[in-house]
Structures are given as C-alpha cells and as structure tokens.
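> sequence and predicted structure are below.
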Amino acid sequence: MKEMDRLFGSSISRRSFIAAMAAGMASAAMDCMDWTRIQALAAAVEPKSAYPVVVIGAGMGGLTAAAYLARSGFPVTVIEQHDTPGGYATSFGRAGGEFVFEVSPHYTVGAAQYLEDLGIRDRVELIALPEYCRVVTPDYDLIFPQQNPGEIIKLLSEKFPQEAEGIRGLIGQLMSLFQELRQPIDPKTIASTHPTMWSMSNQTVAQFMNKYVQDSKLKAILFALGPALGLPPSKLPALAYAGGTAPYMVAGKVRIKGHARDASLVFVDVIQRRGGRVILKTEVETILTKEGSVVGVKTADGKTHAAKAVVSNASAPATFEKMLAPGVLPDGYMAKLRTCRPSISSIKVWLGLKEELRGRIRGYQIAVAEGYDLEASHGASLAVDASKAPFGVFVYDNAYPGYSKPGKSSVSLVMLCGYEPWRKFEADYFAGRKEAYQKEKDRITQMLIERTEARVIAGLKSMIEVVDAATPLTNMTYTRNPEGAIVGYESSMSNFGMTRIKNRTPVKGLYLAGHWGEPGGGFVTVMKSGQSTFKMMMEDWGQKTG
C-alpha cells in the first residue's frame, strides 16, 4: 500500500497534496528546480558508461529527457517506431512543398528555459503572437490582447456590465494564483500563504466560475480563454483551467518561428552531438527486466539494447500492458491504471490557400462556438457532431510575415472529438478498407470548412488549393496513442496533480516521460515531464554514488 501511495499519492493530506501539485504546476510555468544540486548529482554519477539509457519514443517528452541525459554525458539511445521524430510536435509538406502544415504545437509558454538549459535557445526562435486569442460566438466577436489582464477585464466588463465585479474577481483569482505559483510552498502553512490555490484545490471549473459570474454567454467566453483539455466545466479541475490560463494571460502566448519538425530535429541534433543515438522506424516490443529491475529492451527486429534505465515516452497502456511481462507490475498498480481514461482526441483539417490572408482576417487563434451550453457543446464534441461542436481556426500567416510562400496562406481547423463514433471504422481502417471511413472524414471536413467560411473566412472555398485531414484513427496510426488521445490520460478531478500516474514506476529503472505521466499534456508540459524524469534519475543514481 505504501508503494501505491508513493506512486499515485492516494493517501496524502490535502495540504501535502496541494503543495506537491502546486510545485509541479509552478515548475511547468517557470522552472524552479534546484539545478545546481541536480547538476552536482549528475556530475557525481561515474563512470557514465555504466549508466546507459534507452528512451522509447521520440515525442517531445522523450527527446527532452534524452537531451538532458546526453548533455550530462550519459550514453542514451532513443528508439522511435515512426520515421519522423517529434510525436505530435511535427510538420508535413503537401503539394511538393508548396505548403507545410503543423500537427502541433499552435502556441506555448515557458519553453525558453528548457531551450537555454540544453544550449539551443539560439537555434529555436520563439515569437510572441499578435494577440491572446479571438473568440467568435453567435453574439460576439472579440479579440483579447496579449499580456494585459486589465484590458481583458475592461473588454469583458464592457460587454457584460452587470458582471463587471465578478469578472474582476475571477480574473483577479487567476492573477493571484499566478503569483502564488512563484512562491515557495510549505504544506504546513499553505492555507494561509497560498489561499487562492487552497480554495481552488477541490473545485471544478463550473464551481469556480459560479462563485463569480452567472451569465452563460460570459462563462462560455471565459472557458474558451483556457487550455483545451477536453473536459467540460463540470469535470475539469479548477486548478487545471486556472493553472493553464494564468501564465498565458500574464506572460503571453508564443509559437515557434518556422515549423515544429525543425525544433524536434534540433533536439535530435543535441542528442547525437553528445554521442547519443536516435533510431527511427524501429519498434520496441519488450522491456526486459530481471529481479524487478530494468536491464534493457528488445526491438521488433530481434535486437537487444542493454540499459541501466528505460524512459518510456510511449503510451502508458502500451508500456505497462504490452511491453512488460505479466506479473512484473503489482496488481494494485495495474488496477489503478485501469481506472484512468485516455483523453479526448481531435479532428484536424489543413488548408493550403491560393490567396494571402494576412491583414485580411483578424486573429491567429480563433475559437468558434455555436452556443453557450458548455456541457452540451462537450457532448457534441464527444459525438463528433461537426455542426455543433466548438472548434478552432489557426491562421498561421497572422503569426508572422512569411510563414507561407508569397501568394499563399496556410490554415488549420481543429475540433476536439470523442473516439467512440470512430470505433466502428477501426478494424476496416487498419485492414486497409477505408471507403466508409473516408466518406465520413470527408463529410466532417466539408462541414468544418463551411462553418469556417460562414463565421471566419468569407469566400474560403474558392481559395482552397490543398486539403488534408486527420482523425483519431490517424493519430493512432502515427503515434500509437490509444483512442487517438491528444493529451495522454484525461485530467479529471480524480486524475490530476498528485493523483496522476507518476513518472517513477514500480519497476526499478523504468520511468515515464510525456503526456501520459506527470504533469500532463501540452508542448511545454511534456518538456517539463522529460526534465522532471531526468531529475528523478539523477536523484535515484545520486543516492547510490553518494
């Protein structure tokens, strides 16, 4: 039981729970680790050759962990089943390179610290986006400014004067949380030193919002300002919403200049320049163990790679249920894992246009909603009702001049969706029989294009030169994420913070890095996951050498 508590945090005081959860949130937003201590631990682990590491998967969580290891002198081998590194952080070309489309990320915050740690800050350029976001509803079309919570309060108060006091109170709470996340945390005094965090800790977003505002239209707009975690306000933890919204609102959103795949390749270069290896198009079939400890991995081609530690950036279900032999993990641990649910998935539509949109269409990130009932909207997403589900429009050329070639524009449409409506296509899809699936994908693609034309980009259909689309089954094909999950396990009230699966597993030497473990999904969040796993490894190895 004590082992389960350590790994899942199931028996822990509320004060300790919030303190640990807040520490993770804070370090994800602004790195606060004692790197002098971690670097000293890494330097003391000798000889480095006795500590080979295999990283399963070249998503950003895996690449980040591997880059930290390689920079510290440890021999590391990254093994990726796909032919391209990066996981969801990648890009692809169409029409002979006329257009380059992003899978993700569309925006981020807080990535600079990790780039500086790894010595690549000058190789991955981050640029501030022109605005926080644009929100389009049946009654409103609002542009929210970057790094200006006061202006956001003013804008919303002008539209909802009867809610002005509540708007100030709610956004004031977000700002208070942001400040609290920057302060040291002592579980004994957290209720008094971090009152905002304390009050939010056992609330859903719905409960949090209801304390301040009542207008359903206002609530829908406020919810659109938060992170897309795929749960409705009744199920999403208030701290997940607030902790994901406040840093963007204060620090501002940025994106990579260029393409995500270029950034992923920079991480690969860091690993290789320090003597590490990145092996593509190779699948790890088995994590090898002996007497409860990791000893290596075996790949589908029959090769064995010895390892002192294995970091899995693969999905948690694949790691624990397919790669490990039965009986290696405690029954209680497996039972707990099976209570976790994969997150929501998505449909993405990429459009290459034969006209320039920059200066003609307002906004880079545009959230579009058909109504204000957030629970019903979530239901439409789960049901893949493309006529009613909210979706996002990303006009890449509004991020900075020159994203697309002269005379062209690149746009993506993103709709969160459930997996169940796609399950009926699964067997045929993976058997190569895609006729019915393709018909449904095309229907949804056209519906999203029509809604975008009606609400955001007039005349869109006449501009289209290239169309491509991806569904949850596409996600499964390229990333192997169960049900096409886009942020690992869902961040529900029972699976957030200290109750989320830990990166240090019951198998000695086996760690996780990425969105299935802690702290969760998102571009910079999985970078934080990889960094945290490196820290855990140094602490574990440092104890032996110390």
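Nice, I can see it.

> every contact and neighbour count from this point should use C-alpha atoms.
Fine.

> Val135 is in contact with Gly363, correct?
No - using Cα atoms under 8 Å, Gly363 is not in contact with Val135, being 9.2 Å away.

> give me the common contacts of the two.
Residues touching both Gly363 and Val135 by Cα atoms under 8 Å, 6 or more residues apart in numbering: Ile143.

> who's more crowded, these two?
Comparing Gly363 with Val135 by other Cα atoms under 10 Å, the one with more neighbours is Gly363, at 27 against 22.

> put this beside the first:
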Amino acid sequence: MGYDVVIVGGGLGGLTAGAKLAKEGKKVFLIEQHNKPGGYATTFKRNGYTVEAGLHEMDGLDEDDIKPKIFKDLKVFDNVEFIRVPEFYRFVNERVDIVVPDNAEKAIATFIKKFPEDEQGIRKFFKVIVDLRREIWKLPREKWKVFLALPIFPLVFRNLVSYRNETVGKFLDSIVKSDDLKLVLIGNLGYYHNDPYTMSMLYYAAGQGSYYSGGGWYIKGGSQKLSDYLSRVITDNGGEVILNHLATKILTENNRAIGVEYTKKVPENSEGLKVFARNIIANAAIPNVANHLLSPKASRRLRSQIENWEIACSILTVYLGFKKPVKELGNKHYSTFAFHPSVQKQSDILKNSKADFRTRPFCFVDYSQIDSGLAPEGKSLSVIATYDYISDWENLSQQEYRAKKEEVAQIFIARLDDLIPGIKKEVEYYEVSTSKTMRRYTLNPEGTAYGYAEIPRQAGMRRIRQKSPIKNLHFASAWTFLGGGFTGVIASGYFCAEDILRE
C-alpha cells in the first residue's frame, strides 16, 4: 500500500508533522522504535507514580508564541490540559536567593530592587530579549535566510541582525556589572546549553523571552498526554502509527527518497519490511540519518551539509517519589536552580558543568506546587536535573555503571537535603537517567537531549532547514530548524508539514 508520507520517529516533531498532514487528508505512516510515542515527551509508571521523563515546563502560549496557532489548528487545547506554573524560577547560590517572576515588568522590578546599581543593564536585557523574540516570530519564515543576507535590514527587524552573531555571555558582560546578577539572569541556562559564552543570543531570546512574555506551563498528567493525543490525530484521520519497529534504511532512487525499510525490534533480525511514499520525514537524529539510514551516495550529500556541526551535551535526571507533597516540607517554588560556590562568574559555568557531580549546578522541579496529576493521593513527584555527557558513563562495566548511578543519586539527594532540610527521609522512590539512558531510548548520538548545540554559527536562522539535499526527504526534530526544546520540535514538525502541503 502506498502512502503520501512515511515518518521515521515518533517524537514530538514527527507526531506534530504527522498530525497536521493527516488532518489535511494525507495518508500517513509513522514508525517508532520505542513502545510508546513521544520521544522525550513521555511518561512511565513506577510504584504508583507517573514519572515525567523530560518536561519541566513549556514556555509561552501567549499571542506572540507560535504554539497556540499550532495547537488551535490541531485542537490540542480541547484535548490536553495545560497548567500555569506559579513563577519562572528560584535561583540560589551562597550569596543570592531570589525568585524570578515569569513576567518581564515584574522581573525588572525584582532585579532592580536586588541590584539597583545595574538598573540600566537590567532594562536593556529585558528590552533586547523580548524584542528579539517578537521579531523572530514576526518575520515570515521563508524570508529569514534572505533577510539575514541583506547588507541593509528593515528597521523593524534590526535586533535580528545586531545580535545574530552575539553570545549571551558577551551580551551580559557588555551591559551588567554584577557577576551575581549575570548568574541569576542565566540561572536556567541548562534549558538551552552549557556555556553562556557560546550560547546563541537568538535562540536564547526566543526561549527566555517567551517565558517572560507568556509564562511557563505544564501538561496535566504528563507530556505523554500530548504525545498520545497527536498520535490519535494521525490514526483517527486514517493514518497508521507502528510502535516497536525500527527503521533500518531510507530507500532512494535517483537522489529521491521513495520509501523506508524497517523491522520489528523483537525478535531481533526479523524479516525486513518496506513501505513507500511520496515524501519521507526523518524525525530522527540527522547524524543517524546520514551515517546509518542512507545509501553511500545519498549519505555523502547529507554529511557534507552537517560536517563540523557540534552536538550538544545531555541531561542527567534523578526521578524522586516522596511520601508526602514536597510543598508540605517547606519548599515554596516549582523550579529551583542551585549553583555551587565554585561558580563565581559566567566563565565558571562550562567548567563546572563538567566537574564532579558534587559541584555541578542542578535544577529541582517540584511538581507538587501544581495539580500535576503525577503522584498518588498524599504523595508527590519531583526531579533533579543537571548537565551530563556520554563520556561520564562510557567504558564502565554494567556493575560499575549501576554503582555510579547509585552514587550520583545519593550525592544529589544529599545536596537536595541541604537545600530543603529533612527531605531525604521522605524519599520512597528514586531512579537515575543518564545520557546513556537517553541514547538507549531515543537513539540520539551521545545521548544528547538538545540535538545540535545552540551556538551562533548553527543556531536559529542558520539552522539546518526542514528540506534535505535528497529530494522528498524532510527533517522534523530538535536537530533541525528551530532547534531543541518542546517549542522547537513542535514548530519544526508543523513547518515541515506545511512545506510538504505547499509542494
């Protein structure tokens, strides 16, 4: 049977693309190697808890955000409940303890009160990131690449040119005196990248400006609700979603993608299956597509396009189930970012992100602050997240790997107990997910959770586009335009579907 579109991968990018195409009458066939759709947007069950695999909060949902348009089109708001997070985040180090509002004007007032000597820099910071974010979504997508090449840029989009090569670290150094204020302003840098001095201002502003304009949101019951709904849109409109199957080859003919070869994951080495379509969407890591899924000739074309692109770091997560709601233990905030005393200034962050787990910065997310629907009555679920690298876990035996995970879990539970005294004794479940875990479940190289690193030369408008050098092969994932995060992959999938429909 022929299809209009075959999608390799059921992460949010593939699901969004598939849902849009199916809704518009295209016959969609989606292949996912995991036993559930969603990629990082999934949950799993443990000891009565619904454990959120990846989502801490989703940015925006205001009038300047792209997601409401997409969600209204796909009727997401009618089928998935979003809960507003109470504030942006709390930042803590040995000198500063401050709660950051998720509204630009309130945040400005909060920062000026704490750092009055930097009032001018504070106002400049918020004006630039909010204006940049607005310009990014105001400029038509098909004109971004053209506009950036122009020597004279329309005045209404002047920030896009001014900051296209800028990094967050350099920008902050140019406007802010206080090192602690700089650290607070990038307290949640881990949402995007691991180094302010290589973090793209455009990508940072798109995300950070969205939180300050539209706040943060969580999906009640977990991100799996969104993934399952988008999967249903595909099947309810005549498409197919095949789980536990692995794509092994993208079939090409005369530099044109024509189909996909795939197999059941269990039993291994089962007979190969083939499906053909007018268009193929790879909701998969682009390096994997280039290195494993294409013929040698097609692979060379794609590899030449991604040569020297840097892969981002990953995330280590400690999932925690508590005997009672954490908010009853004295914690008052949804997200807390804690920096070790060894981080005195921006230039310390990258080194610290690769240091011993006893000193790496971490984020604590307390889902009990909202009606998350994740824990049994009278209990609560939380997570601790920090930077991670596949090099932390390679070359370990299975026994050594398990022992190191246990050691890391105890390190972070102890650090959390320092932050919230007495919380350690309330833990009844914990589990550690590493970059190696990420690689196993998503197949992403190096277990990255972000795709390509968000550095100026490969972020934002310079990002690889949805269309590949192989005809009829498209991309929809964190590895392509716009980049990682829920907003990035949802927009990537939707834009990819629009491109196919337009053609």
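Cool, the structure landed. The shown structure was predicted, so the numbers you read here are calculated from the model rather than taken from an experiment.

> tell me, how many residues neighbour the aligned partner of Tyr212 of the second structure in the first structure?
In the first structure, the residue paired with Tyr212 of the second structure is Met249, using TM-score structural alignment. The tally of other residues near Met249 of the first structure (other Cα under 10 Å) stands at 23.

> pretty sure Met249 of the first structure is touching Gln147, no?
Yes - between Met249 of the first structure and Gln147 there is a contact at 5.6 Å, judged by Cα under 8 Å.

> now the common contact residues for these two.
Joint contacts of Met249 of the first structure and Gln147 (Cα under 8 Å, 6+ apart) are Tyr132.

> which residue packs closest to the counterpart of Met323 of the first structure in the second structure, ignoring adjacent ones?
If you follow Met323 of the first structure across to the second structure using TM-score structural alignment, you land on Leu293. The shortest distance from Leu293 of the second structure to any residue other than its chain neighbours is 4.3 Å, reached at Lys249 (Cα to Cα, 6 or more residues apart in numbering).

> could you check which residue of the first structure pairs with that neighbour?
Mapped onto the first structure by TM-score structural alignment, Lys249 of the second structure lines up with Thr286.

> distance from whichever strand or helix holds that match to the second structure after superposition?
For Thr286 of the first structure, the host element (DSSP states H and E) is strand 284-290. For strand 284-290 of the first structure, the mean deviation from the second structure after alignment is 0.7 Å (mean Cα distance after the TM-score superposition for the first structure).

> list the contacts of the helix or strand just after that strand.
For strand 284-290 of the first structure, the following helix or strand on the C-terminal side (DSSP H and E) is strand 293-299. If you take Cα under 8 Å, 6+ apart as the criterion, strand 293-299 of the first structure is touched by 54, 282-289, 304-310, 507-510.

> now Thr108 of the first structure: how far from Leu329 of the first structure?
Thr108 of the first structure sits 35 Å away from Leu329 of the first structure when distances are taken as Cα to Cα, to the nearest Å.

> have a look at the two and say which one is more surrounded.
Taking neighbours as other Cα under 10 Å, Thr108 of the first structure and Leu329 compare with Thr108 leading, 20 against 16.

> quick one: what's aligned to the more buried one in the second structure?
Here Thr108 of the first structure is matched to Met58 in the second structure, going by TM-score structural alignment.

> ok, that match to Ile186 of the second structure distance?
17 Å.

> then Trp144 of the second structure?
From Trp144 of the second structure to Ile186 of the second structure the distance is 27 Å (Cα to Cα).

> which of those two has more neighbours?
Set Trp144 of the second structure next to Ile186 and count neighbours by other Cα under 10 Å: Ile186 wins out with 20 against 15.

> to which residue of the first structure is the more buried one aligned?
Using TM-score structural alignment as the criterion, Ile186 of the second structure maps onto Phe223 of the first structure.

> what helix or strand is its match located in?
Using DSSP H and E, Phe223 of the first structure falls in helix 216-224.

> buried residues, that helix. List them.
By neighbour count on 16 or more other Cα atoms under 10 Å, the buried set for helix 216-224 of the first structure is 217-224.

> likewise stretch 117-124 of the first structure?
Neighbour-count burial for stretch 117-124 of the first structure, with 16+ other Cα under 10 Å as criterion, is recorded at 118, 120, 124.

> try stretch 422-429 of the first structure
For stretch 422-429 of the first structure, a neighbour-count test (16+ other Cα under 10 Å) marks 422, 425, 429 as buried.

> likewise stretch 452-469 of the first structure?
So for stretch 452-469 of the first structure, counting by 16+ other Cα under 10 Å, buried means 452, 456-457, 460, 463-464, 467, 469.

> which of these lies closest to Lys336 of the first structure?
Of all those, Ala469 has the smallest distance to Lys336 of the first structure: 35.2 Å, by Cα to Cα.

> just tell me what that closest one corresponds to in the second structure.
With TM-score structural alignment as the criterion, the equivalent of Ala469 of the first structure in the second structure is Val432.

> how about Gly509 of the first structure?
Applying TM-score structural alignment, one finds that Gly509 of the first structure aligns to Asn472 in the second structure.

> isn't that match up against Ile280?
Yes - with contacts counted by Cα under 8 Å, Asn472 of the second structure reaches Ile280, the gap being 6.2 Å.
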